[in-house]
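S.K.: Predicted model, plus sequence, below.
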Amino acid sequence: MSGFIALWCASAALASALLAVTRPGIVHGLMWLVAALLSLAGCFYALGASFAGAVQVLVYAGAIVAVFVFVVMTVDATPEALAEERARLSGAWRLPAGVVALVALPLLLGPNSTGLEPGPATVPLKALGALLFGPWAIGVEIASALLLAALMGARHLGRRR
């Protein structure tokens, strides 16, 4: 039963993600992004990874989307600016689509098409914390600094003249 729920949540996440990137309204796209992130949290819960599901809801669906909403509210979204942005990014979808195809190809060919054996199914929470705040602490701090720099850059680009 949990496999069916995970599959249903995964299909809902995929549909929501597609709607998030195809909606012309920015706020509607963000709402579909929230739906996709909550659907992924449902997948995690259905597969028994409740900690990952809780992190998905708190960090991504909560904090990150709140930052996105802040950025959207500060960006100049006049029709002229949107038309200029669309013209500038008209062919920019090709590279991300190619990367998605390369990542999805092993998944479509089968679970063992990569020749890699699956890792352990569970990781103790204490071990995860020891990794994040031990040898990976610098990487975690660099990621947070990059997010802060992106937020400041978006604020600078979106300010009114």
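M.R.: Received, thanks. This structure is a prediction, so every number in the text was calculated from the model and none was measured.

S.K.: switch to C-alpha atoms for all contacts and neighbour counts from now on
M.R.: Will do.

S.K.: what distance separates the host helix or strand of residue 4 from the centre of its chain?
M.R.: According to DSSP states H and E, residue 4 maps onto helix 2-22. Relative to its chain's centre, helix 2-22 lies at 13 Å (Cα atoms, centre = their mean, to the nearest Å).

S.K.: after it comes which helix or strand?
M.R.: Immediately after helix 2-22, counting by DSSP H and E, sits helix 26-46.

S.K.: Counting by contacts, list what the helix or strand following that next one packs against.
M.R.: Sequence order places helix 50-55 as the next helix or strand after helix 26-46, per DSSP H and E. In this structure, helix 50-55 makes packing contacts with helix 26-46, judged by 3 or more Cα pairs under 8 Å, 6 or more residues apart in numbering; DSSP states H and E.

S.K.: Packing partners of the helix it packs on?
M.R.: Right, helix 26-46 is packed against helix 2-22, helix 50-55, helix 65-74 by 3+ Cα pairs under 8 Å, 6+ apart.

S.K.: list the buried ones in stretch 74-94?
M.R.: 74, 75, 76 (16 or more other Cα atoms under 10 Å).

S.K.: Show me how far that stretch is from its chain's centre.
M.R.: Here stretch 74-94 is found 21 Å from its chain centre; the criterion is Cα atoms, centre = their mean.

S.K.: Same question for stretch 41-52.
M.R.: 16 Å.

S.K.: Between the two ends of it, how far is it?
M.R.: Using Cα to Cα, to the nearest Å, the end-to-end distance of stretch 41-52 comes out at 7 Å.

S.K.: Okay, one more to line up with it:
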Amino acid sequence: MHALALLAASVTVVGAVMVITRRVAVHAVLYLVVTLLSLAVILVMQGASFAAMLEVIIYAGAIMVLFVFVIMMLNLGHPDSAREKEWLRPRAWCGPGLLAAIVCAELLYCMGTFSGPARPFAPITAHDVGLSLFGRYVLMVELASFLLLAGLVSAFHIGRNRVGGN
């Protein structure tokens, strides 16, 4: 069990380092997805499967779609054909694919291991998360949504001026 936690933590750290060091934004997003999925595996190992589901749905799903949308909207770098050829090279996909395979194997092993007796602590329900987000933290949730909106408008403004100036 401890070896699996260490393996998931090492995948998370390697993925985070690769996110920081990649020059191509799409490659960094691929490694970020793997990092977020490995964090979800760590949450499953801790018994917080609802938090792991939220991690996958919100961060690895919705936020990554937003990142890819902004990358496509800004259209930075090389012309489209050269950029697509670089993205389709196997070297670009081997690292995230290998890390994702490790994470999937760990998750499948953990799901088989933890299907036995129930946990001694009470699980977090969707009702608890809703009360927490829209109870005393409602101001922080709304501020985060305004921050995301401001970032999206800024990215659109930068991309629009870039296309108009050429």
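M.R.: Perfect, thanks for sending it. These numbers come from a predicted model, not from an experiment.

S.K.: Next, the TM-score between them, please.
M.R.: With the length set by TM-score structural alignment, normalised by the length of structure 1, the two chains reach a TM-score of 0.67; 119 aligned residues with a Cα RMSD of 1.8 Å.

S.K.: Now distance to residue 35 of structure 1 too, for the buried residues of stretch 74-94 of structure 1, in TSV please.
M.R.: Converted to TSV, those look like this (distance: Cα to Cα, whole Å):
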residue	distance to residue 35 of structure 1
74	23
75	23
76	25
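
S.K.: Among those, which one sits closest to residue 106 of structure 1?
M.R.: Nearest to residue 106 of structure 1, judged by Cα to Cα, of these is residue 75 at 38.3 Å.

S.K.: how about the nearest residue to the closest one, chain neighbours excluded?
M.R.: Computed as Cα to Cα, 6 or more residues apart in numbering, the closest residue to residue 75 of structure 1 that is not its neighbour in sequence is residue 158, at 3.9 Å.

S.K.: mind listing what the one you found touches?
M.R.: Each residue near residue 158 of structure 1 by Cα atoms under 8 Å, 6 or more residues apart in numbering is listed here: 71, 74, 75, 76.

S.K.: Closest to the mean position in structure 2, which residue would that be?
M.R.: Nearest to the mean C-alpha position of structure 2, by Cα atoms, centre = their mean, lies residue 60 at 3.3 Å.

S.K.: Quick check: closest non-adjacent residue to that one.
M.R.: residue 33 (5.4 Å).

S.K.: thought the one you found was touching residue 64?
M.R.: Yes - Residue 33 of structure 2 is within contact range of residue 64, at 7.2 Å (criterion: Cα atoms under 8 Å).

S.K.: Tell me which of those two has more neighbours.
M.R.: Using other Cα atoms under 10 Å, the more surrounded residue of residue 33 of structure 2 and residue 64 is residue 33, with 23 against 17.

S.K.: For the closest residue to residue 31 of structure 1 other than its chain neighbours, grab the count of nearby residues.
M.R.: Of all residues not flanking residue 31 of structure 1 in the chain, residue 20 sits nearest, at 7.5 Å (Cα to Cα, 6+ apart). Residue 20 of structure 1 sits with 22 neighbouring residues when counted by other Cα under 10 Å.

S.K.: Give me the distance between residue 20 of structure 1 and residue 37 of structure 1.
M.R.: Residue 20 of structure 1 is 11 Å from residue 37 of structure 1, by Cα to Cα.

S.K.: Over to residue 18 of structure 1?
M.R.: Taking Cα to Cα, one finds residue 18 of structure 1 at 12 Å from residue 37 of structure 1.

S.K.: Neighbour count for these two, which is higher?
M.R.: Applying other Cα under 10 Å to residue 18 of structure 1 and residue 37 shows that residue 37 carries more neighbours, namely 24 against 15.

S.K.: which one is that one nearest to, not counting chain neighbours?
M.R.: residue 61 (5.7 Å).
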